[in-house]
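# would you be able to build a 3D model of this:
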Amino acid sequence: QDRAWRQIVNILDAQRRGCDLFDIEELREEYSPDAFANLLMCEFVDDGASIFPLAMLQPCMVDSWVEWGQDYKPFAARPYGDRAVWIGYDPAETGDTAGLVVLAPPQPGGKFRLLERI
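Now for the predicted structure:
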């Protein structure tokens, strides 16, 4: 356990609570069983065959509200102030899986900081 508190609401919970914005059977047809479980039922993916298992990535995580509080204001018009940022875009060949990230360039000897992911 990572001792982090989470409130998890999967798609069936949402449906039971009255959300009618989707058709469960249509979604089951659209996604593979593994993708449905991961994306809509909030079940973790088995990362045993991953290049970067979650256990390897977790030590890289930080609480940005605490660690970056001096220079990163996520709700400001310019969250990183007037400092330079790098933007990366990975277009999707098909579907709606393109990705966009905004990074803070590292200071000499420092680490990259992911400021926004869309």
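# can we go C-alpha only for contacts and neighbour counts from here?
OK.
# buried residues in whatever helix or strand Asn38 lives in?
Asn38 is part of helix 33-40, with elements assigned from DSSP states H and E. In terms of neighbour count (16 or more other CA atoms under 10 Å), helix 33-40 has its buried residues at Phe36, Ala37, Leu40.
# give me every residue that touches Val102.
Applying CA atoms under 8 Å, 6 or more residues apart in numbering, we find Val102 in contact with Val85, Trp86, Ile87, Gly88, Leu114, Leu115, Glu116, Arg117.
# filter those down to the ones in strands?
With DSSP state E as the criterion, strands contain Trp86, Ile87, Gly88, Leu114, Leu115, Glu116, Arg117 from among the contacts of Val102.
# residues in contact with the third one?
With CA under 8 Å, 6+ apart as the criterion, the residues that contact Gly88 are Leu100, Val101, Val102.
# which of these sits closest to Glu67?
Val102 (17.6 Å; CA to CA).
# just the element for the closest one, please.
strand 99-104.
# let's compare: structure for the following, please.
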Amino acid sequence: MAPAISPQDSRAPLTHKIRKPLVEKLRRERINGSIEQLKSLLAPEFLRQRPDSKMEKADVLEMSVCVLRRLQSVRRGYAKCAREAPRLLSQEERLGLLGSSREDKMREEDSSPLGKEDSSAKSGPWRPW
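A predicted model of the protein is given here:
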């Protein structure tokens, strides 16, 4: 004997068939919206590299990967610099390369009542042009 099909069971495949294209459409809209945001962020970079070509979705994604890799490289460079700076500064102090003239200059700036403004007064009035 065949299983009995209730009215609710017969609606389940129908709602799934209706709902799936809507969900897929929303997913595509999200993807396209994100690609448009990337395109607007990368437009200057893209125009610099390919001034006469149209930006396709694949181009936008490839350019995003390139820019992110470049940023990662810069970030690694800054991190390496931050790690090396204290070590190099401590070596300079041990070798006496940070001479007293630098320390004296810093003390003078700190003790001056006008601070940095004092040096600008000697160079003349400030002019915006």
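# TM-score for these two?
The TM-score (TM-score structural alignment, normalised by the length of structure 1) is 0.24; 50 aligned residues with a CA RMSD of 4.5 Å.
# give me the neighbour count for Ile11 of structure 1.
18 (other CA atoms under 10 Å).
# so it sits against Ala37, correct?
No: using CA atoms under 8 Å, Ile11 of structure 1 makes no contact with Ala37, being 9.9 Å away.
# where do the contact lists of the two overlap?
Counting by CA under 8 Å, 6+ apart, no residue touches both Ile11 of structure 1 and Ala37.
# coming back round to it: after the helix holding Asn38 of structure 1, next one along is what?
helix 54-57.
# related to what we said a few turns ago, out of the contacts of Val102 of structure 1, which are buried?
For the contacts of Val102 of structure 1, buried by 16+ other CA under 10 Å: Leu115.
# which one of the contacts of Val102 of structure 1 is nearest to Glu26 of structure 1?
Nearest to Glu26 of structure 1 among the contacts of Val102 of structure 1, with distances taken as CA to CA, is Arg117, at 28.0 Å.
# for the closest one, what are its contacts?
So Arg117 of structure 1 contacts Gly99, Leu100, Val101, Val102 (CA under 8 Å, 6+ apart).
# how about those in a markdown table, adding distance to Trp65 of structure 1?
Below are the contacts of Arg117 of structure 1 laid out as a markdown table (distance: CA to CA, whole Å):
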| residue | distance to Trp65 of structure 1 |
| --- | --- |
| Gly99 | 23 |
| Leu100 | 21 |
| Val101 | 18 |
| Val102 | 17 |
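# related to what we said a few turns ago, tell me what angle the strand holding Val102 of structure 1 forms with strand 113-117.
140 degrees (axes from the mean of the first three to the mean of the last three CA atoms, to 10 degrees).
# buried ones in strand 99-104 of structure 1, by neighbour count?
Result for strand 99-104 of structure 1 [16+ other CA under 10 Å]: buried residues Val102, Leu103, Ala104.
# tell me which residues touch the closest residue to the first one other than its chain neighbours, please.
By that I understand Val102 of structure 1. Spatial nearest neighbour of Val102 of structure 1, excluding adjacent residues (CA to CA, 6 or more residues apart in numbering): Ile87 at 4.6 Å. By CA under 8 Å, 6+ apart, the residues touching Ile87 of structure 1 are Leu100, Val101, Val102, Leu103.
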